[in-house]
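J.: Dropping a prediction and its sequence here:
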Amino acid sequence: MKLLVVGAGLFGATVARERALKGDAVDVIEKRDHVAGNIYTENVEGIQVHRYGAHIFHTSNQAIWDYVNQFADFNRYTNEVIANYKGQIYNLPFNMNTFNKMWGVITPAEAQKKIAEQRAILADKKPENLEEQAISLVGTDIYKKLIKDYTAKQWGRDPKNLPAFIIRRLPVRYTYDNNYFNDAYQGIPKAGYTHIVERMLDQPNINVQLGTDFFANKETYLDNYDKVIFTGMIDQFFDYQLGTLEYRSLRFETEILNVNNFQGNAVVNYTDADTPFTRIIEHKHFVFGKGNDRKTVITREYPMAWSRGDEPYYPVNNSENNQLFTKYRSLAKEKAPQVAFGGRLGLYRYYNMDQVIAAALQFLNGGFFGDTSK
């Protein structure tokens, strides 16, 4: 089979590799000048820098953990996020360290009582938006200091106007445990994420073309391949004919500093409204401070409204957008049966990295390629 994969991110690389191993001739085209999509890492001053924001691989799926470990050695990094609210430091996710700093409570019972008192403002009402969902989980004090303004910056709208499900799985622990994730497996690839994707694509029957825009020759590509895997925006593929899906974009401001240690942690969230960025990443702490001992690299992350031509980073999965996406899925089945859509943008879902791989592997076992994929 002659296969075209549009996008050299994690979904596209997984599909390309597995189909190449089955004997398909696979061309991968990527509009950027590098592979690995948004998980791209590069060496800057001896430090692996996450160019498009922090990425920590975590999963409870042992099959996915085993799969990705084919391509990389992982360190034992544990994601312990710090929140900075006007110079006050709190631990994330919300746990007994957070509650102690916020209220001076020591025992889980004291913390639960405090949250219950503040939750009473809802009067047993079922949460209908993000603000109400957050208060039901952690009370009003934590919501106002650590969630409200941070969320407004991230999504560009008042939390009252965001759906409750966005924060429904917010980790809340009544233990002194700062590990952000509950997953069994967690770490950072020692050689960076780019190395993973490069190894995935290192097959004799995979041809990678960088700096190549699918839309510059869309019809030619569609005519010349048996199957196409498209990992870009599904609405753009159809020239936005049903309407434009909503995305959020990001701007990254990276600095090289002549100090060994800038903030003492890989991720510090800034949760107040006056700070324009949401977080600062200090990349060397993903590998326990290793690298250049005279310099460090930091990145400030600024959420931005998205418009056509901007880089989309994550979808806005409210009911209106999800309904529009469903219409695009129906259009795809009718007008482009030889094209499969995948990844965050193609499937219009906020995926973690393990979920991207799992979705790609599940797709490969479906009927799109016929019986040869099983």
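T.: Ah, there it is. Numbers count the residues shown, from 1 in each chain.

J.: contacts and neighbour counts: CA atoms only from here.
T.: OK.

J.: chain center to the helix or strand harbouring Glu255, what's the gap?
T.: Glu255 is located in strand 247-257, with elements delineated by DSSP states H and E. Relative to its chain's centre, strand 247-257 lies at 15 Å (Cα atoms, centre = their mean, to the nearest Å).

J.: Correct me if wrong: Arg300 contacts Ile280.
T.: Yes: counting by Cα atoms under 8 Å, Arg300 touches Ile280, with 4.5 Å between them.

J.: okay, now the one to match up with it:
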Amino acid sequence: MADKKSRRAVVIGGSLGGLFTAASLRAIGWTVDVYERSVSELDSRGGGLVVQPDLLEAFRFAGIAHAPQLGVPSRDRQYLDASGKVLFRQRMPQAQTAWSVLYNTLKAGLPDGIVRAGVALSDFVQDGDGVEAILSNGERVRADLLIAADGPHSTTRSLLLPDDFPDYAGYVAWRGLLPETAVDGAAAARLVDAFTFQSGAAHQLLTYLIPGEDGSTRPGERRWNWVWYRPLAAGAPLDAALTDRYGVRRTLSVPPGALSDESRARLRADAGEQLAPALAALVHATDAPFLQIIQDYRAPKLVFDRAVLLGDAAFVARPHTGAGAAKAAANAVALAQRLRDPDGSIDEALAQWEAVEWHNGMRLYEFGINLGAQIMGDLSLHTAR
């Protein structure tokens, strides 16, 4: 049995959820090892996101310093019609950041060697006192706790719940990132200082400014982030969109630079026909748009003895909630708060954590589905090309 004064956790997944978990548990004195199956540094696949209070609280709890201005502030929220006319504008201050800014800040705040890249979970075994992780490099690591923070298609969850998979929601997010200076002055003037939307029949585009690739929030050095939700029928249409320029059929997303020429050309043509001029200009100026499918998933429970599902491994909430990263951060901090007594029962702490966090996850999951229904309407009435 592990010494109660030096408890250890193995975290599977080195994205935001895994790093928030590692930072939070280290803050209460745990030893933590993070294993990430990707060999290289993770990229900014998530693009932009809203700076939620739970993100800031997670940095504070873990004692990780961050830039005074973590994101780009926006003053208003506005809605445009297809002609570019402002239908509605309201003062609603908030800030938007980039996935890469959060990731790089977390990595910089953790000691070297915490994250082991290129190592996947192969299996694990449990007994009454802990868990042993069996890794793809042949290592077997004994710990008090195994935490699955390995995303919507979690390897860990597949071992616990082999028949559970996320469900496709019937639509996708076409996305893009581009330099602030890549659009003309008229388009920029229409969009700057605002979180901008255009909604239509079964589609919605939103856009806002985020920090530049180097994290800069100075005007002229930032980036535009845009997301366009559009229906795409399962089967041949979805398969065609997910088949990249090299003929490889992707599962969940097509990364920047890998869209087929046909998909990219159709996206630009549709933008010119359906979007406000300033928004169409963003799509046309994006060199490497990318694609992500929208999915739903809810785990029946979060705690399986000493194995725990956290973040997107537990609940896949639709991105309309703006809370994916914040959900993982809140899960991690709440877990650490329950486990902070070095002499307390781990099993009791996990039961208390699950009782609250499962219901929090369900609320966000259901909220995302309701928002999706409001935005997309009855998808059976729309046929995507």
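T.: That came through, no problem. For clarity, every value in this text was computed on a predicted model and none was experimentally measured.

J.: Mind telling me the TM-score for this superposition?
T.: Scored against TM-score structural alignment, normalised by the length of structure 1, the superposed chains reach a TM-score of 0.52; 254 aligned residues with a Cα RMSD of 4.4 Å.

J.: Neighbour count: Arg300 and Ile280 of structure 1, which is higher?
T.: Ile280 (23 against 19; other Cα atoms under 10 Å).

J.: tell me the contacts of Lys22 of structure 1?
T.: Lys22 of structure 1 makes contact with Ser373 under the criterion Cα atoms under 8 Å, 6 or more residues apart in numbering.

J.: Tell me where the stretch 101-250 of structure 2 has strands.
T.: Listed in chain order, the strands of the stretch 101-250 of structure 2 (DSSP state E, counting those that start in this stretch) span 115-117, 121-127, 130-135, 140-143, 145-148, 167-179, 194-200, 203-210, 223-231.

J.: And for the stretch 1-150 of structure 1?
T.: Using DSSP E, counting those that start in this stretch, strands in the stretch 1-150 of structure 1 cover 2-6, 25-30, 41-44, 47-50, 57-59, 81-85, 88-92.

J.: Touching the third one from outside, list them.
T.: Spelled out, that is strand 41-44 of structure 1. By Cα under 8 Å, 6+ apart, the residues outside strand 41-44 of structure 1 that reach it are Gln48, Val49, His50, Arg51, Gly192, Tyr193, Thr194, Val297.

J.: Now distance to Ser373 of structure 1 and neighbour count too, for those residues, in JSON lines please.
T.: Putting those into JSON lines (distance: Cα to Cα, whole Å; neighbours: other Cα atoms under 10 Å) gives the following:
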{"residue": "Gln48", "distance to Ser373 of structure 1": "36", "neighbour count": "25"}
{"residue": "Val49", "distance to Ser373 of structure 1": "36", "neighbour count": "25"}
{"residue": "His50", "distance to Ser373 of structure 1": "34", "neighbour count": "24"}
{"residue": "Arg51", "distance to Ser373 of structure 1": "34", "neighbour count": "19"}
{"residue": "Gly192", "distance to Ser373 of structure 1": "30", "neighbour count": "21"}
{"residue": "Tyr193", "distance to Ser373 of structure 1": "27", "neighbour count": "27"}
{"residue": "Thr194", "distance to Ser373 of structure 1": "27", "neighbour count": "23"}
{"residue": "Val297", "distance to Ser373 of structure 1": "43", "neighbour count": "25"}
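
J.: Just give me the closest of those residues to Lys114 of structure 1.
T.: Minimum distance to Lys114 of structure 1 across the contacts of strand 41-44 of structure 1 is 38.7 Å, recorded for His50 (Cα to Cα).

J.: Touching, that closest one and Tyr40? I think so.
T.: Yes: under the criterion of Cα under 8 Å, His50 of structure 1 makes contact with Tyr40 at 6.2 Å.
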